[in-house]
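Novice: next comes the sequence, and after it the predicted model I'd like to discuss.
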Amino acid sequence: MNYFPQSLQKVIEDISNLPGYGEKSAQRFATTLLKMPRGEAVDLVRNIAIMLDKIHPCVECGIYTEEEEICPICKSEERDKTYICVVEESFDAYTIEKTGKFTGVYHVLGGRLSPLEGVGPEKLNIKSLLERIKKYSAKEVLIATNPTVEGEATANYIHNLLKKYPVNITRLAYGLPFGSVLENADEFTLSKALEYRIKV
């Protein structure tokens, strides 16, 4: 006889199907939800439903927004549309935006190249990037994909595509985090810090 509650099993299976979640992490999520005061748990589920109803990608850049079609960044007349920062996901753009140092616009790829996961160029928001470059006569495209094997492969792919366009192609610099100790740096970070060293 199976004593495992079917409704709990279904939730665990659904969460396990999400990228980055396995059965154990799904079990922890479900258990945490069950341990929460019922009112808080119901509020969380309600907020998720509201989010799913309201949030959608901006038709221009792909960043998540609550606006009807175009996000506030793309709408803003203060943003320079000739400078485009290419990121993997919306949260990468939000992180850069917090610095207050970038005054251009963003372009969200919606992921990164990953042959093992079946993600090829056709599954990324690349075609619309090329259209925006032509539409706004872009001066610079800053490729800000993550410093991972997949992120590097994605950056290289985009770089090769953009070579035929009259646009400056830049890459988010890699290096040692402030306050770190050299002996604790991993080989990849240190090699990139050396590769992108600056003149003082």
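Specialist: Sure, I can see it. Just so it is clear, the model here is predicted, and its values are computed rather than measured.
Novice: going forward, measure contacts between C-alpha atoms and count neighbours the same way
Specialist: OK.
Novice: the helix of greatest length in the chain: which residues count as buried?
Specialist: Counting by DSSP state H, the longest helix found in the chain is helix 38-54. Residues of helix 38-54 include none that count as buried (16 or more other C-alpha atoms under 10 Å).
Novice: now do the strands in the protein.
Specialist: For the chain, the strands defined by DSSP state E cover 56-57, 64-65, 83-87, 105-108, 140-143, 168-171.
Novice: turn the ones you listed into a markdown table, columns for mean neighbour count and distance to residue 154.
Specialist: Formatted as a markdown table, those follow (neighbours: other C-alpha atoms under 10 Å; distance: least, C-alpha to C-alpha, whole Å):
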| stretch | mean neighbour count | distance to residue 154 |
| --- | --- | --- |
| strand 56-57 | 18 | 21 |
| strand 64-65 | 19 | 21 |
| strand 83-87 | 24 | 10 |
| strand 105-108 | 26 | 12 |
| strand 140-143 | 22 | 9 |
| strand 168-171 | 14 | 12 |
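Novice: included below, for side-by-side comparison, is a second structure:
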Amino acid sequence: MTTETTRQLRYAARQWEDAAGYPSAVLSGIVPDGAHLARGGPHVSIEDLRRHGRYPDPSTPDPLGRPTTVVNLRAGAAIDMSVSRADMVKAHGRVYRVWLDPTDPRRRYVNAINVWDGVPGNLPDRFDFQTGERTKTDRSHEWHCHADFVRSRWDEQAVGRAAADLAARAFVSLIGGESRQDWIDREGPALAGEEEAPRP
């Protein structure tokens, strides 16, 4: 197995666990286990997806068909975080608010987030920020949130450290419940200097 974590993924996971307002949060994983490797998906590096016959990966398509710009083929692009029901409901509200706003610039860095509204009988939601779709996912996401990211925007080797760090901060802002305007006000210079990057 060659899938590796990155500085940006470790930062985002640490902030989500310790500083985003989720007292129950415990990191479940970043790099893939055997089940992830077998079925593919964003936890798995492009190198491992190819090795296991799962590339191109249908779980993270480019809805606009734009070319991929990923240099680090060994990096995964997802985080799983175990949380209580109360924290899951909090996360659902925060994610849903950003998903509803197509003008929120933080959306460009996040592929999709799986999260549950806490209502018994309801399947967890998968909010796709690239296609704008809301679908249902499996019940494992009643106890853990899953977030997967736009690989090319988190790839420090492709876009540089500053841009990759901005991607990580965008996710932390989103999952932490910061408002769109507060994020823009705080990150204005970094956002102004960022060029539109191709999606993975």
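Specialist: All right, it came through fine. In this text, all values refer to a predicted model and were calculated from it rather than measured experimentally.
Novice: got a TM-score for the pair?
Specialist: Superposed pair, TM-score by TM-score structural alignment, normalised by the length of the first structure: 0.23. Supporting alignment: 83 aligned residues with a C-alpha RMSD of 5.7 Å.
Novice: what about residue 152 of the first structure, how many residues nearby?
Specialist: 17 (other C-alpha atoms under 10 Å).
Novice: residue 182 of the second structure too?
Specialist: Using other C-alpha under 10 Å, residue 182 of the second structure has 11 other residues around it.
Novice: remind me which helix or strand it belongs to.
Specialist: Assigned by DSSP states H and E, residue 182 of the second structure belongs to helix 180-192.
Novice: buried set for that helix?
Specialist: For helix 180-192 of the second structure, by 16+ other C-alpha under 10 Å, it's 180, 183-184.
Novice: quick one: the residue lying closest to residue 64 of the first structure once chain neighbours are set aside from residue 129 of the first structure, how far?
Specialist: With sequence-adjacent residues excluded and distances taken as C-alpha to C-alpha, 6 or more residues apart in numbering, residue 64 of the first structure is closest to residue 57, at 4.5 Å. Distance, residue 57 of the first structure to residue 129 of the first structure, using C-alpha to C-alpha, to the nearest Å: 14 Å.
Novice: before we move on, what about residue 75 of the first structure?
Specialist: From residue 75 of the first structure to residue 129 of the first structure the distance is 17 Å (C-alpha to C-alpha).
Novice: who's more crowded, these two?
Specialist: With neighbours defined as other C-alpha under 10 Å, residue 75 of the first structure and residue 129 compare such that residue 129 has more, 22 against 11.
Novice: OK, contacts around the more buried one?
Specialist: Neighbouring residues of residue 129 of the first structure by C-alpha atoms under 8 Å, 6 or more residues apart in numbering: residue 107.
Novice: quick revisit: closest to residue 28 of the first structure out of the strands of the first structure?
Specialist: Smallest distance to residue 28 of the first structure across these (C-alpha to C-alpha): 27.3 Å, for strand 64-65.
Novice: that closest one - contacts with which helices or strands?
Specialist: Under the contact criterion of 3 or more C-alpha pairs under 8 Å, 6 or more residues apart in numbering; DSSP states H and E, strand 64-65 of the first structure touches strand 56-57.
Novice: what's the strand it packs on packed up against?
Specialist: Using 3+ C-alpha pairs under 8 Å, 6+ apart, strand 56-57 of the first structure sits against strand 64-65.
Novice: could I get the strands of the first structure as CSV with distance to residue 99 of the first structure?
Specialist: Shown next, in CSV, are the strands of the first structure (distance: least, C-alpha to C-alpha, whole Å):
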stretch, distance to residue 99 of the first structure
strand 56-57, 22
strand 64-65, 19
strand 83-87, 14
strand 105-108, 14
strand 140-143, 15
strand 168-171, 17
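Novice: list the buried residues for the helix or strand harbouring residue 36 of the second structure?
Specialist: Using DSSP H and E, residue 36 of the second structure sits in helix 34-39. The neighbour-count check on helix 34-39 of the second structure (16+ other C-alpha under 10 Å) flags residue 37 as buried.
Novice: after that helix, next one along is what?
Specialist: helix 46-51.
Novice: could you point out which element follows that next one?
Specialist: strand 78-82.
Novice: list the buried residues of the next helix or strand after that next one.
Specialist: Scanning forward in sequence from strand 78-82 of the second structure by DSSP H and E, the next helix or strand is helix 85-100. Using 16+ other C-alpha under 10 Å as the burial criterion, the residues of helix 85-100 of the second structure that qualify are 85, 87-96, 98-99.
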